[in-house]
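Colleague: Attaching a predicted model along with its sequence, questions to come.
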Amino acid sequence: VPLVVISATESVDVIQRAIHFGADGFIPKSASIDTMTDAMRKIMGGERWLPEHARRAMPPTLPDHSAMSERIASLTPQQFRVMGMLMEGMQNKVIAYELEVSEATIKAHMTAIFRKLGVRNRTQAVLALKDLAIEPQGMESS
């Protein structure tokens, strides 16, 4: 089944990431009905469709983040929450307080997160997620 992103965002970077992570097309909300219809026909016919400005700017290859994406998907919901708080710069004791668990539990989560992501420390973990432009649910900027 083709996957199409329809968005008010027309940033080339966002479009490139959507395509990189599996979208078959990216249609801006500002496109005319005729353009949207044409785009959907092409996508349903097996073609990739992007707005003209994104086609010109699309690099021949994008970095392969599939392995890291799979590792992130392996995090449990609680590990993902801990990782989100880590990305906000919170210390273990603050994370423990916020999640109403012991600091030892947070350290155990951190160890599991580092192992799953294939990193050795907090900085590498944060950089790996920032490289993917991941924003954990509830942490999006307003």
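Modeller: Cool, got the structure. Bear in mind that the values here come from a model prediction, so they are computed numbers and not experimental data.
Colleague: from here on, contacts and neighbour counts on C-alpha atoms
Modeller: OK.
Colleague: buried set for the helix or strand containing T37?
Modeller: Secondary structure assignment for T37, by DSSP states H and E: helix 33-44. For helix 33-44, the neighbour count (16 or more other C-alpha atoms under 10 Å) marks M36, A39, M40, I43, M44 as buried.
Colleague: So which elements touch the longest helix seen in the chain?
Modeller: Taking DSSP state H as the criterion, the chain has its longest helix at helix 103-117. Counting contacts by 3 or more C-alpha pairs under 8 Å, 6 or more residues apart in numbering; DSSP states H and E, helix 103-117 packs against helix 66-73, helix 77-87, helix 92-99, helix 122-131.
Colleague: on that earlier part again, for the helix holding T37, the distance to its chain's centre please.
Modeller: Offset of helix 33-44 from its chain centre (C-alpha atoms, centre = their mean, to the nearest Å): 26 Å.
Colleague: neighbouring contacts of the helix or strand that that helix is followed by?
Modeller: Scanning forward in sequence from helix 33-44 by DSSP H and E, the next helix or strand is helix 52-57. Helix 52-57 has contacts (C-alpha atoms under 8 Å, 6 or more residues apart in numbering) with V12, I15, Q16.
Colleague: In addition, the following structure is provided for comparison:
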Amino acid sequence: MNASYTIIIADDHPLFRNALFQSVHMAISGANLLEADSLSALLTLLEKEPEPDLILLDLKMPGSNGMSGLIQLRADFPDLPIVVISASEEPAVVSQVKSHGAFGFIPKSSDMRALIAALNQVLSGDPYFPAALLNNPEACNELADKIAALTPQQYKVLGMLSDGLLNKQIAYELNVSEATIKAHMTAIFRKLGVTNRTQAVILLQQMSPEH
């Protein structure tokens, strides 16, 4: 793998940006990695580095909401290879990303192995779009059905979970015991088909492309 790649990671979440940084280093040793936490920071970077080999772009960060950042970059830099990395994994979003000229789409829920394989694929010149997301229009409906299966109280708990509240805080807010919240969590995970809090939050975010 060519060590002289220049790759820009554009994401406003420091923790995710750092995790992505580590993954890219594992995929491409010696790559020149640059970071941007907003669209304006990315555009400033591109003035200095007008021809990076790849931009890994989050759909939602300061200055960019939904597809607007991708559309602007595509208009200003038509030849730039842009791969969107997003928590919005519904087929409609992936299709939009593809139609607006992105070279690939990597779900934020991807594990390290999938992420590295996707990076290697796009740097080899082949677009990467997860077939399951692109070719499965029913996926969004399945997700909606899973969310609809939650009771109003479980949905409320999931929403608080998405806001970053701990079990203890949720119990306090809803005036119930922590054991009750843990029972809700178990039921929520079962109904959504997930195994941890992060996956549950990502599923909820997929219901709204603006995330």
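Modeller: It's in. What you see is a predicted model; the values in this text were computed from it and never measured.
Colleague: Could you quantify their similarity as a TM-score?
Modeller: The TM-score (TM-score structural alignment, normalised by the length of structure 1) is 0.51; 91 aligned residues with a C-alpha RMSD of 3.7 Å.
Colleague: Dump the helices and strands packed on helix 103-117 of structure 1 to CSV, plus mean neighbour count and distance to A112 of structure 1.
Modeller: CSV is the format used below for those (neighbours: other C-alpha atoms under 10 Å; distance: least, C-alpha to C-alpha, whole Å):
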stretch, mean neighbour count, distance to A112 of structure 1
helix 66-73, 14, 11
helix 77-87, 19, 8
helix 92-99, 16, 14
helix 122-131, 16, 12
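Colleague: Can you add distance to V4 of structure 1 and give the ones you listed back as JSON lines?
Modeller: Converted to JSON lines, those look like this (distance: least, C-alpha to C-alpha, whole Å):
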{"stretch": "helix 66-73", "distance to V4 of structure 1": "19"}
{"stretch": "helix 77-87", "distance to V4 of structure 1": "26"}
{"stretch": "helix 92-99", "distance to V4 of structure 1": "36"}
{"stretch": "helix 122-131", "distance to V4 of structure 1": "23"}
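Colleague: Out of those helices, which is closest to F26 of structure 1?
Modeller: Smallest distance to F26 of structure 1 across those (C-alpha to C-alpha): 19.6 Å, for helix 66-73.
Colleague: quick one: the closest one aligns where in structure 2?
Modeller: Under TM-score structural alignment, the counterpart of helix 66-73 of structure 1 in structure 2 spans residues 141-148.
Colleague: Likewise for stretch 82-92 of structure 1?
Modeller: Aligned by TM-score structural alignment, stretch 82-92 of structure 1 corresponds to residues 157-167 of structure 2.
Colleague: residues making contact with the matching stretch?
Modeller: So stretch 157-167 of structure 2 is contacted by I170, E178, I181, K182, H184, M185, I188, R197, A200, V201, L204 (C-alpha under 8 Å, 6+ apart).
Colleague: The fifth one against K156, yeah?
Modeller: Meaning H184 of structure 2. No. With contact defined as C-alpha atoms under 8 Å, H184 of structure 2 does not reach K156; the gap is 10.2 Å.
Colleague: Could you check how many residues crowd around A41 of structure 2?
Modeller: A41 of structure 2: 14 surrounding residues under other C-alpha atoms under 10 Å.
Colleague: same check, this time on I27 of structure 1
Modeller: 22.
Colleague: Buried residues of stretch 115-124 of structure 1, list them for me.
Modeller: Buried residues in stretch 115-124 of structure 1 (16+ other C-alpha under 10 Å): K116, L117, V119, R122.
Colleague: what range in structure 2 does that stretch sit on?
Modeller: Going by TM-score structural alignment: stretch 115-124 of structure 1 matches residues 190-199.
Colleague: The one helix or strand F26 of structure 1 maps to - contacts with which helices or strands?
Modeller: Element membership for F26 of structure 1 (DSSP H and E) is strand 25-28. Applying 3+ C-alpha pairs under 8 Å, 6+ apart, one finds that strand 25-28 of structure 1 contacts strand 4-7, helix 12-20, helix 33-44.
Colleague: What residues in structure 2 pair up with that strand?
Modeller: Strand 25-28 of structure 1 covers no residues of structure 2 once aligned (TM-score structural alignment).
Colleague: Make TSV from the helices and strands packed on strand 25-28 of structure 1 and add distance to G89 of structure 1 to it.
Modeller: Output for these, formatted as TSV (distance: least, C-alpha to C-alpha, whole Å):
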stretch	distance to G89 of structure 1
strand 4-7	30
helix 12-20	25
helix 33-44	41
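Colleague: Please identify which of these is closest to R71 of structure 1.
Modeller: Comparing these by C-alpha to C-alpha, helix 12-20 comes nearest, at 16.6 Å.
Colleague: Show me what the match of stretch 115-124 of structure 1 is in contact with.
Modeller: By C-alpha under 8 Å, 6+ apart, stretch 190-199 of structure 2 touches S109, L143, K146, I147, A149, L150, L161, F189, A200, L203.
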